[in-house]
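# need a structure here:
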Amino acid sequence: MAQETAPETLVRAGRAVIGGAERPASVRLRDGLVVAVGAYDAAAAGAEVVELADDEVLLPGLVDTHVHVNEPGRTDWEGFASATRAAAAGGVTTIVDMPLNSIPPTTTVAALDAKRAVAADQAWVDVGFWGGAVPGNVADLAPLDDAGVFGFKCFLLDSGVEEFPHLAPAELADAMAEVARIGSLMVVHAEDADEITECAHGAAYRGFLDSRPDAAEEQAIALVIDTARRTGARAHVVHLSASGAVPALRAARADGVDVSVETCPHYLHFDAATIADGATALKCCPPIRDATNRDALWRALVAGDIDLVVTDHSPCTVDLKRQETGDFADAWGGIASLQLGLPVVWTGARERGVPLAEVVRWMATAPARRVGLSGKGEIAVGADADLCVFAPDQEWVVDAAALHHKNPVTPYAGRTLTGTVRATWLRGRPVDLSGPPRGRLLGRGMRRGVAR
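Below you'll find the predicted structure:
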C-alpha cells in the first residue's frame, strides 16, 4: 500500500521579506518546514494555496531572546501560557526565557528541569531557556550548557530579586572564563552600582532618571568588554539604553572582541521629556533617556552598531507598579510589551524611512543567529515554517485589557501604533489560541526541539 503523502501548503504573498529584502514570493510548506521559495505565481502542484491580502506582508516569525516568563514561583506576574499566547498574538514564534524572576532561578540543572516541566504543556510558541550565572555557581555552568541552555545571564548590580545575586568583577571574570571554555555566551545586565544613587521617593520621573545616569551603563559595558577581551568569552549586552556606550562597543568589535548588543522597543519609542510624573508603567532599568539619546539609538541600529531588538518583557502584578502613589522608588522596574514589540518598532522605523526588512533583521534573523537558533528567524528552504502575516499600514490603539499578558499594565496603553499582526504560523500551521498549544521546548544544539 502506498504511503500517504503529507499535505503541502503554498503561501502566496505579493510582499514577503526573504533574504533581507522585500519581494513577491510563494513559500511552500511541508512537515513543518519551508521546502521551496519561488516566484509569486509558482505552480501549486497539488498544494493547498493560501493567498495573503493585498495589504499584508509575509514575515518570518519573530525571535525574542529576552523574555521574563517568571514561572514557577511568580506565576501571578506572568506564566508560560499567558506569555506564549501574547507572543503568538504579536508575531513571535520563539522566545528564550530569562533565568529570573522565577523561583527557583535557572542556576542549576534541577531548576531548569523544574521550569521545563511547567512549560511543557502550555507553550503556544517554541521556548528556549537561559541559564543564570550567580556567585558560587561556576561549577553549574557546564552541566547547564550540556542540558541545552542558550547561554548565561548575569547582573553587575542588584538584580531586584534576592534569589539572583549579582557578580562582582572578579566573579564575572571567573564565570566568563568558564563560558569561554565551554563555548557558550555570557549575557550581561550592565550597570555600575558605583555610578548609581538612591532614587528619592516621589512621583517625579526626573528623580529616577538622574539616579541611573548614562555613566552607569558606560562604565559597566567597559568592564564587560575588558573581561571578554581577557577571557576570550563571547559576550552580549542586554537592553542598551545609553547611546554613549556605542563607540566603545564598535571599537571592541573592530579589535576582535566577540561582543554584541541589543536595545528594546521602549528605548526606541519613548523619551524622558514626555514621561509624566507618576507614570510608573514606564519604570525600567536602565531608564528611558532623552529624545537625543533615542535618536542616537536609532542611528546606531541602522548603522549596524546595535545588533538586535528584543522586548525585555518584564511584567509584574498591577499593585507592584504602585500606580496609586506614582512613587518611582517603590515601583517594580520592568515593562510589559511582548505582544507589542513588532508594531512599536515598525511605527518608529516607518516614521524614519527604515524598511520593514531591516526590522525583520533586528527582531527575527539577528536574535536567532546570535543565540544559535538554527532554522529560525528567516524564510528559507530548510527553515522551520514559522511565519507572521503582518499588515504594516493598519493603525490601531492599544487596549491593555485586550492583550494576552497576564496583567493589564503596559505603558503603550492608549497609544496609536501602525502595523498589526493578523496571523502567526508555527511549523506550517496557523496558531490557534482557542486550541491546544503546539509549542516545543528548545535546547542549544537541538535542531527541532523536543516534540510534544
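# only C-alpha atoms for contact and neighbour calcs from this point on.
Will do.
# longest helix in the chain, by residue count?
Selection of the longest helix in the chain by residue count, based on DSSP state H, yields helix 214-231.
# Specify the next element, helix or strand, located C-terminal of that helix.
Counting by DSSP states H and E, the next helix or strand C-terminal to helix 214-231 is strand 234-237.
# Quick check: buried residues in the longest helix of the chain?
214-225, 227-229, 231 (16 or more other C-alpha atoms under 10 Å).
# packing partners for that helix?
For helix 214-231, the packing partners by 3 or more C-alpha pairs under 8 Å, 6 or more residues apart in numbering; DSSP states H and E come out as helix 169-182, strand 234-237, helix 246-254.
# mind running it again at 10 Å?
helix 169-182, strand 185-189, strand 234-237, helix 246-254, strand 259-263 (3 or more C-alpha pairs under 10 Å, 6 or more residues apart in numbering; DSSP states H and E).
# Now do the shortest one: distance to the chain's middle.
This points to strand 234-237. 15 Å (C-alpha atoms, centre = their mean, to the nearest Å).
# Another sequence for comparison is provided below:
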Amino acid sequence: MAADTYDVVVRAARAVVDGREQPVTLGIRDGRIASLDAAQPWDLVLADDEVLLPGLVDTHVHVNEPGRTEWEGFDSATRAAAAGGVTTVVDMPLNSIPPTTTLAGLRVKQQAAREQVHVDVGFWGGAVPGNVADLAPLHGAGVFGFKCFLLPSGVEEFPELDAAGLHAAMTELARHDALLVVHAEDEGELGASPHGVAYAGFLASRPARAEQVAIDRVVGTAAATGGRAHVVHLSGADALPAIRAARAAGVRLTVETCPHYLSFVAEEIGDGHTEFKCCPPIRDAANRELLWQALADGDVDLVVSDHSPCTPELKRLDSGDFGDAWGGIASLQLGLPAVWSEARRRGHDLVDVVRWMCEAPADLVGLRRKGRLAVGHDADLCVLAPDASFTVDASTLHHRNPVTAYAGRTLTGTVRQTWLRGVPVDLDGAPRGRLLERGEA
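Purely as a prediction, here's the structure:
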C-alpha cells in the first residue's frame, strides 16, 4: 500500500504491540490504525529514549460536574488525562448533582461534558435504592455498567444498597448482561472514624476485614444471580483467596486496584497528611507487595486511578484531621508514571503496564477499538520516555485543585505526547474528545 494513502505515518523503534515490545511504522487513516508496517515517508520518528504505547484507558474517574464542578470538571479532568497519556475516561456516576442514576441525570451529565472534553469520555450509571426500573433505560442509553456502594458513599444523593437491594440490582442487570461495579466495604466491620491527626487511627477504623466481608457478599450475589461483578479499588490483600476461589468456581468477577495502593504504604504516611486519605485506606508495606504479586499472577486484573479530587478546604489540610477530611486521591495525570516507577523496581516491563492500564480496562467495559496498537483500533497513542524522571509539583498539574498525595515525589516515566484518533492533543486548543456509548463499533 502506498505511503500517501495514510494521513500520517509514525515510526517507533520501540512500541508495545500484541504482548511484546517491537518496532512499528504506524500508518494512520481517518483516525484509526491502518497498518503496523506502513511504507515511508515517516511524518514522525520517536526519539531513541521514547516508547510508543496505546493511550491509557481509565475506567474509574470522578469528574464531579455538574453540581460539584469546583472539585473537578470535564475541561480540567480531561486536560489532566491527556497530559498523563490517558485517552479514554469513564466517569463515575456520583459526586455530580444530579447523579447518573436516571436517564435524565445521564442527559444532564452528557450535556455538561459535550463541548469540554479533550479525550474520549464514557459514563457509568448508578445503582441506588429504588432505581431498579431506571437500570434498563440507562443500559439502553449506552452506559458502560453500574456503580453501587455497600456502605454510605459520603454524598447523600447516592445512598448505598443493602443486601436485598444488591440482589435486586444484580438480578436486573444479569438480564441485560450488564456489569455491576461495587465499592466493597461492609459498614458493620468499620470502627468509628476517629477525629485527629493520627493516620494509624484512621487506618484502624477501616480494617481489611471490611473488604473481605463485603466481597464475600458480592461473590454470593453474583453466584446466585449469574450477574457480572467488578470490585473497585481493592486495597486489602486478605480478600485475594476468596477472589481466587470465586473465579475458580465460575463466578463472573473482576478486580481492580489503584496506583496509590501500589505506591504508598501506611508506615510512611505522616500524621496530619490528609492528602493520603482514601477509602478503603492505604495499608502496610507487606500488603502492598501482596497486591503487586496479585497483579503478576492475574488475580487483580487492572489498575485505574480512582481520581477523586476535592477542594483544598475539604481535605482539611489546615487541621490535618482525618475524621473530617474528604477521602480521595487526585492522580489522573500521574497514574502511568506512578505505576511504572514501582513496576520497574519489581522486574515488570511496559508490556505488563499496558496490559493493566490499557488492554484490561478497555476489555472490562467492551471498548473494542481502545487500549491496543492494532489495525482497526483508534489511533490513540502515548509517547513515553520511560527512563526520564521528574518531581511532582502539584501546582503544575492540570487537575482543578493543586492537591495530590504525589506532591514532592520523584517519579520515572515522562509522557511527552498524547494522540487522540491520529492527532496530537493540544492542551491549549479546542477540545476534540467524543462522548462514548457502550457497544460502539
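# Kindly provide the TM-score of these chains.
In this superposition the chains share a TM-score of 0.98, using TM-score structural alignment, normalised by the length of structure 2; 438 aligned residues with a C-alpha RMSD of 0.9 Å.
# which one is the aligned residue in structure 1 for Thr101 of structure 2 nearest to, not counting chain neighbours?
Aligned by TM-score structural alignment, Thr101 of structure 2 pairs with Thr107 of structure 1. Leaving aside its sequence neighbours, Thr107 of structure 1 sits nearest to Gly132 (C-alpha to C-alpha, 6 or more residues apart in numbering; 4.6 Å).
# Repeat that for Thr404 of structure 2.
Ala330 is the one closest to Thr404 of structure 2 (C-alpha to C-alpha, 6+ apart), at 5.2 Å.
# residue in structure 1 matching the one you found?
In structure 1, Ala330 of structure 2 lands on Ala336 (TM-score structural alignment).
# In structure 2, which residues correspond to stretch 391-402 of structure 1?
Per the alignment by TM-score structural alignment, stretch 391-402 of structure 1 matches residues 385-396 in structure 2.
# ah, wrong one, I meant stretch 193-208 of structure 1
Using TM-score structural alignment, stretch 193-208 of structure 1 pairs with 187-202 in structure 2.
# cool, stretch 258-277 of structure 1 as well?
Taking TM-score structural alignment, stretch 258-277 of structure 1 hits residues 252-271 over in structure 2.
# how long is the matching stretch end to end?
Using C-alpha to C-alpha, to the nearest Å, the end-to-end distance of stretch 252-271 of structure 2 comes out at 40 Å.
# Distance check, the match of Ala330 of structure 2 against Val161 of structure 1.
Ala336 of structure 1 is 18 Å from Val161 of structure 1, by C-alpha to C-alpha.
# residue contacts, the aligned residue in structure 1 for Val51 of structure 2?
Here Val51 of structure 2 is matched to Val57 in structure 1, going by TM-score structural alignment. By C-alpha atoms under 10 Å, 6 or more residues apart in numbering, Val57 of structure 1 lies in contact with 13-17, 22-24, 356, 388-392, 421-422.
# how about 7 Å then?
Contact partners of Val57 of structure 1, counting by C-alpha atoms under 7 Å, 6 or more residues apart in numbering, are Ala13, Arg15, Ala16, Val389, Phe390, Ala391.
# Read off where the helix or strand hosting the first one ends up in structure 2.
With elements taken from DSSP H and E, the one containing Ala13 of structure 1 is strand 9-18. Mapped onto structure 2 using TM-score structural alignment, strand 9-18 of structure 1 covers residues 8-17.
# Check the mean deviation of that stretch from structure 1.
By mean C-alpha distance after the TM-score superposition for structure 1, the fitted stretch 8-17 of structure 2 averages 0.7 Å away from its aligned residues in structure 1.
# helix or strand for Trp298 of structure 1, which one?
With DSSP H and E as the test, Trp298 of structure 1 turns up in helix 291-303.
# Provide the aligned range in structure 2 for that helix.
Counting by TM-score structural alignment, helix 291-303 of structure 1 falls onto residues 285-297 of structure 2.
# Mind listing what's buried along the matching stretch?
By neighbour count on 16+ other C-alpha under 10 Å, the buried set for stretch 285-297 of structure 2 is Ala285, Asn287, Arg288, Glu289, Leu290, Leu291, Trp292, Leu295.
# thinking the third one is in contact with Tyr261, fair?
Yes: counting by C-alpha atoms under 7 Å, Arg288 of structure 2 touches Tyr261, with 6.4 Å between them.
# and Pro105 of structure 1, that one's in a strand?
No: looking at Pro105 of structure 1 with DSSP: H, G, I helix; E, B strand; the rest coil, it is coil, so not inside a strand.
# Could you verify my assumption that Asp378 of structure 2 touches Gly31?
Yes: here Asp378 of structure 2 reaches Gly31: they are 6.1 Å apart, a contact under C-alpha under 7 Å.
# Show me which of those two is the more surrounded one.
Using other C-alpha atoms under 10 Å as the criterion, Asp378 of structure 2 and Gly31 rank with Asp378 on top: 26 against 18.
# Give me the nearest residue to the more buried one, chain neighbours excluded.
Arg32 (4.3 Å).
# residue contacts, the one you found?
Gly376, His377, Asp378, Ala379, Arg421, Gly422.
# Now do the helices in structure 2.
Going by DSSP H, structure 2 shows helices at 74-83, 103-113, 132-140, 163-175, 199-205, 208-225, 240-248, 259-263, 285-297, 335-345, 350-354, 360-365.
# Is it possible to get a markdown table of these that adds distance to Arg432 of structure 2?
A markdown table is the format used below for these (distance: least, C-alpha to C-alpha, whole Å):
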| stretch | distance to Arg432 of structure 2 |
| --- | --- |
| helix 74-83 | 11 |
| helix 103-113 | 12 |
| helix 132-140 | 25 |
| helix 163-175 | 33 |
| helix 199-205 | 42 |
| helix 208-225 | 38 |
| helix 240-248 | 40 |
| helix 259-263 | 27 |
| helix 285-297 | 34 |
| helix 335-345 | 22 |
| helix 350-354 | 24 |
| helix 360-365 | 20 |
